[in-house]
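Novice: show me how the following folds:
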Amino acid sequence: SAMPHKKNPILSENITGLARMIRSYALPAMENVNLWHERDISHSSVERVIAPDATIALDFILNRLTEIIGKLVVHPKVMLENLNKSLGLYNSQRILLALIQKGMSREKAYSIVQSVAMKSWKEKKLFSESLKKDNRITKFLSEKEIDTSFDSKYFLKNVEKIFKRIF
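Specialist: Next up is the predicted model:
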């Protein structure tokens, strides 16, 4: 890296590059489909390259990813600090959708939410508080509805389902 202070995620970057290679094999595989009813030697030459190469690359990716995840260190306190630095702006889409559900056009809702978000950021005020003080918002959403849109539990609501599905 040209930035000496930065620790490059080399292992993750390596996975990304190999995934790009595997995706690139989709084109020759799809081109083989057109000729399935008329198989000839051109099929096997492609298949002899992409099948083992993609399989080996995928095996390597999965092993490397297992290694990365095994050594992954999560700092919940730092994550929360980073979220708080955003002043709640990451909830802007939830407010946008709530306004649309209340009958506001998407274009108008987008414009209003964006202007309140920009003002909130510029003034370094909590986005939720800025929303509660804006008549264009409070005409459609109550204070409780705004607070509900900022409940972080919303983003975690499917965690148990995901874990059950994976493990």
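Novice: switch to C-alpha atoms for all contacts and neighbour counts from now on
Specialist: Noted.
Novice: for whichever strand or helix holds Glu67, buried residues please.
Specialist: If you go by DSSP states H and E, Glu67 is part of helix 41-71. For helix 41-71, the buried set under the neighbour-count rule, 16 or more other Cα atoms under 10 Å, comprises His43, Ile50, Ala54, Ala57, Leu58, Ile61, Arg64.
Novice: same check on stretch 105-112?
Specialist: Going by neighbour count (16+ other Cα under 10 Å), the buried part of stretch 105-112 is Ala109, Tyr110, Ile112.
Novice: another sequence for comparison is provided below:
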Amino acid sequence: ALENVALWHERDISHSSVERIIGPDSTILVDTMIHRTTKLLENLVVFPDKMMENLKLTRGLVFSEGVMLLLVEKGLTREAAYELVQRNAMRVWREGGEFLEVLMEDGEIMSIVTEEELRGCFQLERSLRHVDYIFERVLGQEA
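Specialist: From the prediction side, this is the model:
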């Protein structure tokens, strides 16, 4: 496409070859992408138990964004919330343990949120609550 702007201020025959190629090439590329994606999705095999096992291997660190957003909702700046979450996440990463337990041991965090609010951040259903809406919006039907 950039080869088509060699003479931006005037139109001549030199643009013709590029314009004749870019349209067909682009549509062939899109067709190939759609075909490969369709084939991938038709043959996709999902192992929910293995997915859950992989989530548990993170020791709760996958829920760190939800914790940070809760702290922001409670009035902390994004930077302050990030620092609190990162400090505890790095502790879990280095020393082990469960992220939720480490957070509940942090007096600074527990002075801002309740245990119930914090536990709510670790509910997988909360992270997946908009999945059906997204599928319906994208595909025009319920998942």
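Novice: TM-score of the superposed pair?
Specialist: The TM-score (TM-score structural alignment, normalised by the length of structure 2) is 0.85; 138 aligned residues with a Cα RMSD of 2.0 Å.
Novice: which strands or helices does the helix holding Glu67 of structure 1 pack on?
Specialist: Judged by 3 or more Cα pairs under 8 Å, 6 or more residues apart in numbering; DSSP states H and E, helix 41-71 of structure 1 is in contact with helix 10-24, helix 26-33.
Novice: returning to that earlier point: now, the buried residues of stretch 105-112 of structure 1 that are in helices?
Specialist: Counted as lying in helices by DSSP state H, out of the buried residues of stretch 105-112 of structure 1, are Ala109, Tyr110, Ile112.
Novice: and the second one, what pairs with it in structure 2?
Specialist: With TM-score structural alignment as the criterion, Tyr110 of structure 1 lines up with Tyr82 in structure 2.
Novice: what's the distance between Ser149 of structure 1 and Lys124 of structure 1?
Specialist: 20 Å (Cα to Cα, to the nearest Å).
Novice: who's more crowded, the two?
Specialist: Per other Cα atoms under 10 Å, whichever of Ser149 of structure 1 and Lys124 has more neighbours is Ser149, with 20 against 12.
Novice: grab the nearest non-local neighbour of Gly66 of structure 2.
Specialist: Nearest non-adjacent residue to Gly66 of structure 2, counting by Cα to Cα, 6 or more residues apart in numbering: Cys121, 5.5 Å away.
Novice: hang on, the one you found packs against Val62?
Specialist: No - the criterion here is Cα atoms under 8 Å, and Cys121 of structure 2 misses it with Val62 at 10.2 Å.
Novice: thanks again, I'm all set now.
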